[in-house]
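J.: Have a look at this prediction, sequence included:
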Amino acid sequence: MSISCVSADAGNHRFSDSWGKQGLTLNRQGTDGISLNFSIQEFGLTSREINGQVMTGIEFSESFLQNEEGAPDLPGFGRYIAIPKGATAVVEITNMRSERYTNIEMAPAPRIPLDTDQGPLHFEKNSEIYTRDAFYPAKPVTLGDFSQIRGVDVAMLGVTPFQYNPVTKELIVYRDMEISVRFEGGSRQFGEDKYRNRWWDPIMEDAIMNFGSLPVIDYDKRVSAATRGTGYEYLIIVPNDDIFYQWADSIKKFRTEEGIYTGIVKLSEIGANVNAAMLETYVNNAYNTWDTPPVAILLLGDYGQATANNNSIISPIYDNYCVSDNILADVSGNHMPDIIFARITAQNADQLASMIGRFLKYERRPPTNPSFYANPITALGWQTERWFQICSETVGGFWKNVLGKTPVRINEIYQGTPGNSWSSAQNTSTVVGVFGPNGLGYIPASPASMGGWSGGNATMINNALNSGSFMLMHRDHGMETGWGEPSYTNSNISSLTNTDLCFILSINCLTGKYNWGSESFTEKFHRYTYMGQPAGALGLIAASEVSYSFVNDTYVWGMMDNMWPNFMPQYGSTPESRGVLPAFGNAAGKYFLRQSSWPYNTGNKEVTYNLFHHHGDAFLRVCTEVPQTIAATYEPTIFENETNFTITASPNSLVCLTSNGVILGTGVTGFVTTISITIPPMSAGDRIKVTITRPNCNRYEGWVDVIPMVTSAIAGEDMAVCEGTEPRLNGAAVNYTSLLWATNGTGTFSDATILDPIYSPSAE
């Protein structure tokens, strides 16, 4: 352990002899604990003018968000740690090096504003902290926020590698730390296996530092319905009107055939006049007691009161503030989703046909026009004191510089003048350091070099959508009926002619307020048709009330990294493409946000968890490249009672075999593209449907006929033998389980039950 004192010069401070790479690195993991290294290779001290006084700020690449309002604005972050069942986790710094800086006037963190706030950021020191002769925070490493993610006990490991004493004006920088987390007692078993599944694992792998300690599960062994017991992987809750059930059944058939065990429940099966509390109790019970807890739940119906169960489904209200299906998704009580929730706000048969038909058609045969995939759209309103422009352009820059797209930029100015600085907000230098030319290279150092910040309008948005685009992200202000800048509202949607559908990320305020008395922007976009065909949006993510700045942007970056794991390669895992599933990205963005600058700003984050909703099917997969054809080779017939099916298919394909709507077996190809899938014995005359899904590919569907088992055997070619010799049969047989040779003579076989016995003629 070492401590040294240095001068506090402004600018970047670098340590060339760090113990490890920048940030937190996992060195060892096991059932007894983990060991980690934390190092700072570089951080910045910057000058900030706060309320007329020049103060010091810190820029550090591992932390996007500021500290708690009014506290010294020290960067920090958290990462989830999985803990064995029943164990106690104990954290300890086993070794460290630090530097002490003197005569520092540390700036306080500002209040995180609502997106609708128009004034400058508000700074006010927390007098309780700033008048105390003590270092803040008390410890650089803490362990807290004990909770669960899909049945796995977790805790948040928080690292704030800076401590500040506001009375003595001293700043301690923990440049290197070796950290140990011991697991004392417990079962040495991580989590409860029934909550694990192939769709949640990517979220958990990104969020949990020691995910590799969790048991590896063969999800294909769970397939047999006979062994599933109660519950469904995908649950669709519908109003009591039969038309909703009929359309839900179309989704059930579609998802079941691709290997997602799907069920439907009417509100009448939950109770009479189902209110929010009753619905939450039902969901909690399903998650806690079913043998197969829901992976995802779709609410198929618009918002409505408990007295309108025939054609709508109610939702809870968060903190008397916003309508929130996230309350239903949160079973463990920590405001985080334990179940993926989605809603399709259809009100009648026509809307059901449009809103469900659009994604079924899209997933079977996605658009094929190359320009549809080449030109994603970013639309933003510039506001100098916010990160709207940074958030939008980092996404567009990733699409351009990593995916090779040509984004269509449609921008307008809300407030301020674009110049050499991306924003006047705190931590902007950190964000630019991560995403700018010295980091991932998604944005330039100066926004002035990009241009195109003004002039965007509704006509340009409609032209871009009508020309074709797989995704659009808007970042600015919003209202119940549309976007602020560039202005685009419900009335403008009526000019769309795009039957190649775009997924919309509406990152703003109020556009997803599905409990509004009239048709909200999200509902209009999602229900829209052109000449009787689905048009407008394939699906949307939007907020149901006024949202907070900065935390929204951080949420977006986490969501993007789930959909494209190489968006932030320094965070979590970077597996091969697992497909763009926005509903799962919505949940992942919330987990990323919770870890950012933990344990600070919990209230603003909590609002964000409850605001943002996915509108569309929960397992909707967005195609981001020209769809390819899946190659598959297998026998067109299979004999009755066979229990193995062999197939060769494109790498990273999910193969599902069904018969009469029942899943028989699943398998996943990888580097090895030929797999054998175990199935139950089938009867002659049955048909097996083969469905194969793979990111950015057309859905494959084929059939296999089950034929009778026909047994035949031959003893070999005729032969002439001399007296005294004993010939050996050259036998062959097919489709048999046992055999018994017989002769019409009086000789004998050495073993009549094998293919090639010796025949001994009799003396007669």
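T.: Here it is on my side, so go on.

J.: okay, CA-based contacts and neighbour counts for the rest of this
T.: Fine.

J.: Roughly how far does residue 534 sit from residue 286?
T.: As judged by CA to CA, to the nearest Å, residue 534 and residue 286 stand 34 Å apart.

J.: Over to residue 21?
T.: For residue 21, the distance to residue 286 (CA to CA) stands at 44 Å.

J.: just the strands in the stretch 551-700 of the chain please.
T.: Assignment of strands within the stretch 551-700 of the chain using DSSP state E, counting those that start in this stretch yields the ranges 612-615, 632-633, 637-639, 644-649, 654-659, 662-668, 674-678, 687-693, 700-707.

J.: Quick check: which of those is buried the most?
T.: Mean neighbour count (mean count of other CA atoms under 10 Å) peaks for strand 612-615 among these, with a mean of 28.

J.: follow-up on the earlier one: nearest to residue 521, out of the strands of the stretch 551-700 of the chain?
T.: Nearest of those to residue 521, taken as CA to CA: strand 612-615 at 11.7 Å.

J.: same for that closest one, what does it pack against?
T.: Packed against strand 612-615, as judged by 3 or more CA pairs under 8 Å, 6 or more residues apart in numbering; DSSP states H and E, are the following elements: strand 340-344, strand 537-543, helix 582-595.

J.: returning to what we had before: more neighbours, residue 21 and residue 286?
T.: A direct count of neighbours by other CA atoms under 10 Å for residue 21 and residue 286 places residue 286 higher, at 19 against 13.

J.: how about residue 353, what does it touch?
T.: Residue 353 sits next to residue 247 when contact means CA atoms under 8 Å, 6 or more residues apart in numbering.

J.: Would you convert the helices and strands packed on strand 612-615 into TSV that also reports distance to residue 693 and mean neighbour count?
T.: Below are those laid out as TSV (distance: least, CA to CA, whole Å; neighbours: other CA atoms under 10 Å):
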stretch	distance to residue 693	mean neighbour count
strand 340-344	20	26
strand 537-543	19	28
helix 582-595	17	26
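
J.: Helices of the stretch 351-500 of the chain, residue ranges please.
T.: Using DSSP state H, counting those that start in this stretch, the helices found in the stretch 351-500 of the chain span residues 370-374, 388-401, 428-435, 458-467, 490-493.

J.: Check it against this one:
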Amino acid sequence: MKQKSTLFILLAILFSFTLQAQEVQYTLISQTTSEVVIRVDFPNYYETTPVEVNGEILYKLAMGNAYPTEQLGAPELLKSTTSIIVPEGVQPTISVLEANFSLVSNFNLAPSKGRLYRDIDPSTVPYVKGDQYLVNGFMGDNQGVIGTPYQLRDFTGVTVTVHPFAYNPVQKELKVYQSLILKISYSSENSVVAKKNNVVFDQIYSRHFLNYKEYSNSKYNPLTEEGELLIITPATFVTALQPLKEWKIKSGIPTTIVPTSIAGSTAAAIKTYITNYYNANNLAYVIIVGDHTQFPYFTLSGQTADNYFTEIAGSDNYPDILLGKISAENVDQVTVQVNKFIGYDQGLFTQTHHASFCGIASSEGPGDNNEYDYQHIRTINNLLQTFTYTSGYEFFDGSQGGLDASGAPNATMVANALNTGIGVINYCGHGDWNLFVSSNFTNTHITQLVNYEKLPFIFSVACQNGNYVNKLCFAEVWLRAISGGKPTGAVGALMSTINQPWNPPMCAQDEFARVLTDATPAFTKRTLGGISFGGIMKMLDVYSDASTARTWVLFGDPTMMVRTTQGTNITASHMNQVAVGATSIVISSPIDGAKVTLTHNSQIIAQGVISNGTATLNLPTTLVQFDTVHVVLTKFNHNPYQGFFEVNTINQPYLVYSSHQFNNSQGTAETAPETGKNNKITLVIDNIGMLPSTNVRCALRSSDPYVTITDSVEQIATIAASSSTTFTNGFTVKFANNVPFGHSASFTFVITDDLESRVFSFDQRVLAPFPSSGNIRIVDGGNSALDYGETATIMIPIENLGDASAITGYTKIESLRNYLSFFRELNPVNTLVANTIQDYGFLVSVKPSVNTPRVDLIQLTYKTGGYTYVRTYEVGIAGAITSGVDDQEVTSLKIYPNPTSDYCSFTIPENITSEKLSYAIFDMYGKLIIQNKITENQVVVDLTTTAAGVYMIQIFDGTTPISQNKIIRK
């Protein structure tokens, strides 16, 4: 129950690497039109927990990404599951191509208690051995079980289930698998095509299906557009929902509001309407509006099951759309929630709390992964800290150490934390329709909150928190909360309408955290719906728990991009006015990856993505004089840009930049220019005015230090009205031979005619090498260390980490303390293409004068073109102990994670106790980027303001550098 400081983050990062190493891992080996081959690697580490059953000590098993089989009375084995895409209509078969395992004798495996629900404590349920213990054979040895095919939108998927262990209860032998290679075979002439793909489901597919990348790259061109949002509501709420519709459209999501008078008056009729709308459109999201008396709901087996609306394609339980609920009884309650969603989306609210987490849990269990509730939540908290979360709270029943204070938490503690500011809450424990049992935080406490604008989103594994029928449930109070006219409570909550089981929702909650913290480059969008239903799909893969999936209701806006840190403002520039008939507009912004949306009259007319500082969007021909077009740029953890331009008839010449292309010196198009090369540039300009432009002059300018323009001007006598001209290879640019890796050069075109001059700017990424070197090793035919009088070879990997070739160069190697003699100091290095490593050997001998153990410093200088790289290594002679602070040893100063996207951390070795420590980060050309004092052994580095590229971090004792390492910023 203590707030976490940023100094704890390294432990969490170390945890994440350990966790990944201890999980079941799946690798796609190959895929053809008739088979998929996958490899499964099981971690060497697995956990055994003793339990006493009738005086006998038995053991429970646990392993990352492996889950209990829940077969009552049977030995509790584990299973792990992945999904793959197969052609529609096939019945796949599976075969084991290779299996590696070992046997453990005299192992007493505990029986399963079956599937338990959260209205009971698992510790009160006894272990009972069933008749399965009489079977003299290995249970769980059916490796590679294919599940029933299911439909996830356009894709047919099947689960592949494996077992890390098999067990013979009579012989008490445990078979422990290390790896498997499986072949899934099928025969089909059907192709696999995703007709309804969009950004959010593209990312869901990429996590859910092991082989999705193969289809997305080779079978179709993935769409970059957003899916559509359908809002179904009683007619009385339509006007209150209009601002949400307008904002969603402006931010790039086509949105339609349909009253229930059209969609239907029963749940079945509304589902039919949603299905028909899905079949006719690229529907991704649905929001249903109203409490149980305003909006019809499904009751399946006596359970309120809103997510049944999502089951559209196929006859399975996998959600094909992302569903959210705005529960409201009147217009005011709708307005409160709409204002929350818009304010959060637009970055209008306070944002200092977004990087703070809160975990609340009981001390009961164990459940999924053999974790007690508090252990489960602590695992999630640790994972969050490997991402952008830098502070947080733990409120656990009992005294669990860490951030949790002794004793049981209470509602006041939780309220104080919320009022201070929390970005995300994960709860796991008992619950009811009006409270978290752990902490006894109730509906009343929510209404008393003063967390103005500091709104978290909540994932709750608990009973009944979302049971909204005939009562004002916990989730509804969180979303409706307002105090003094200001929004309080929460901005979203995933909560159940039923008594949840113990294991399955814990599996889903783990996946929520994994999706939220997914740092892969392609994972650019994190919507509340994508996170929630991504976790539910994982749970369906593992546990096939349709009841939990259908009844876990998302209260909130499923399209909302969550925030995990304070947002960065997006800046952009563009023309304020375009002519009638203009065919395109250029939007410039330094925020690469930002999505650009143009809207007119509440319709999306163009979309694009900022790349290399610009996006060129085509304009429709339907725009007329005096039209206003809105421009919105959005990106994860950024505050959107909102602007506009006007369309007007221009009764004069009006020249605008249209496009440009970098070509090589022979005039052939290139994807990007390269350091040290000459390039020609082709320019296209348009006259969008109603009169011809005369005496047109185009000048290319740049103040970039790495750019020399040798041919800067092109001229033409006339450009006719409403036409364009192309200056093919009209400009010549030379890039210096030492352009830093990751550098973008800035250019402007000044276009002048008899009437006026106009300036257009763009940035261009320049490809460049990044010379570096790896760890040294001694090759001597003996102990891999230098001894008195010995001659050996020092091997050093020479690296090019850049995106252009490092041309033929040389290395110089020298002994700085004169204990070693190199047979040749200068050595040629061949051309290294981008992102390659080549080992080079340097023959060396220990000088005869060295007769006591010594540590020498070897300085390597690598010269390639205009780049010079220098690194110093420590080398021990005759067993001399190195200091541990040369740049190689503090490469064991391990940077986590590396590569990184926003934050990284390192630890100062305990043997360095100076009070004058500091660190500095330089770009590859030596410019100082960041400098700070070091006051703790564990250090967190904030790289959110730096551009993508490779940097060098140096540790200083006073003014003396004592270590260094590379940091790769994605």
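T.: That came through fine. Predicted model, so just to flag it, every value in this text is computed and none were measured.

J.: Mind checking the TM-score on these two?
T.: Overlay of the two chains. TM-score (TM-score structural alignment, normalised by the length of the first structure): 0.78; 637 aligned residues with a CA RMSD of 2.8 Å.

J.: gap between the equivalent of residue 636 of the first structure over in the second structure and residue 643 of the second structure?
T.: Alignment note (TM-score structural alignment): residue 636 of the first structure maps to residue 576 of the second structure. Taking CA to CA as the measure, residue 576 of the second structure falls 9 Å from residue 643 of the second structure.

J.: repeat for residue 692 of the second structure
T.: Applying CA to CA, the value for residue 692 of the second structure to residue 643 of the second structure is 30 Å.

J.: What of residue 917 of the second structure?
T.: Computed as CA to CA, the residue 917 of the second structure to residue 643 of the second structure distance reads 46 Å.

J.: Equivalent analysis for residue 714 of the second structure, please.
T.: To residue 643 of the second structure, residue 714 of the second structure is 33 Å away according to CA to CA.

J.: what do you get for residue 864 of the second structure?
T.: For residue 864 of the second structure relative to residue 643 of the second structure (CA to CA), the value is 46 Å.

J.: Repeat that for residue 347 of the second structure.
T.: Distance from residue 347 of the second structure to residue 643 of the second structure, counting by CA to CA: 15 Å.

J.: And for residue 152 of the second structure?
T.: Applying CA to CA, the value for residue 152 of the second structure to residue 643 of the second structure is 38 Å.

J.: Now render the helices of the stretch 351-500 of the first structure as TSV, adding mean neighbour count.
T.: TSV is the format used below for the helices of the stretch 351-500 of the first structure (neighbours: other CA atoms under 10 Å):
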stretch	mean neighbour count
helix 370-374	19
helix 388-401	23
helix 428-435	22
helix 458-467	19
helix 490-493	16
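
J.: what about those, which gets the closest to residue 127 of the first structure?
T.: So among those, helix 428-435 is nearest, using CA to CA, at 25.8 Å.

J.: Just give me how far the strand or helix carrying residue 287 of the first structure sits from the chain centre.
T.: Using DSSP states H and E, residue 287 of the first structure sits within helix 276-289. For helix 276-289 of the first structure, the separation from the chain centroid amounts to 23 Å (computed by CA atoms, centre = their mean, to the nearest Å).

J.: who does that helix touch, helix- and strand-wise?
T.: Using 3+ CA pairs under 8 Å, 6+ apart: helix 276-289 of the first structure touches helix 267-270, helix 326-329.

J.: Superposed on the second structure, what's the mean shift for the first one?
T.: Just to be clear, that refers to helix 267-270 of the first structure. Helix 267-270 of the first structure, aligned to the second structure and superposed, deviates on average by 1.5 Å (mean CA distance after the TM-score superposition for the first structure).

J.: against the second structure, where does that helix fall?
T.: The aligned range for helix 267-270 of the first structure is 260-263, by TM-score structural alignment.

J.: mind checking how far that stretch is from the chain centre?
T.: Put simply, stretch 260-263 of the second structure sits 38 Å off its chain's centre (CA atoms, centre = their mean).

J.: Same check on stretch 177-192 of the second structure?
T.: Centroid separation for stretch 177-192 of the second structure versus its chain: 28 Å, with CA atoms, centre = their mean.

J.: ok, and for it, which residues are buried?
T.: Of all the residues in stretch 177-192 of the second structure, those buried under the rule 16 or more other CA atoms under 10 Å are 177-186, 192.

J.: Please apply the same query to stretch 91-110 of the first structure.
T.: Under the neighbour-count criterion of 16+ other CA under 10 Å, stretch 91-110 of the first structure has 91, 93, 96-102, 104-110 buried.

J.: cool, and stretch 260-270 of the second structure?
T.: Neighbour counts using 16+ other CA under 10 Å place 260, 263-264, 267, 270 of stretch 260-270 of the second structure among the buried residues.

J.: Any chance you could list what contacts it?
T.: For stretch 260-270 of the second structure, the surrounding residues in contact (CA under 8 Å, 6+ apart) are 232-235, 273, 296-298.

J.: Got a ChimeraX select line for the buried ones in the residues you listed?
T.: To isolate the buried ones among the contacts of stretch 260-270 of the second structure in ChimeraX, judged by 16+ other CA under 10 Å, type:
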select :232,233,234,273,296,297,298
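
J.: What is the most widely separated pair among the contacts of stretch 260-270 of the second structure?
T.: 235 and 298 (20.4 Å).

J.: any chance you could map the helices in the second structure?
T.: Along the second structure, the stretches classed as helices by DSSP state H are 9-21, 199-208, 212-218, 238-250, 260-263, 267-280, 331-346, 373-384, 411-420, 443-447, 474-480, 503-516, 528-543, 546-551.

J.: so stretch 537-548 of the first structure matches what in the second structure?
T.: Counting by TM-score structural alignment, stretch 537-548 of the first structure lines up with residues 490-501 of the second structure.

J.: tell me how far the ends of the matching stretch are from each other?
T.: 25 Å.

J.: Over to stretch 405-413 of the second structure?
T.: 11 Å.

J.: Out of the helices and strands packed on strand 612-615 of the first structure, flag the one nearest residue 162 of the first structure.
T.: For those, proximity to residue 162 of the first structure was assessed by CA to CA; helix 582-595 is nearest, at 17.3 Å.

J.: Which other helices and strands does the closest one contact?
T.: Judged by 3+ CA pairs under 8 Å, 6+ apart, the packing partners of helix 582-595 of the first structure are strand 77-82, helix 201-207, strand 340-344, helix 551-563, helix 602-611, strand 612-615.
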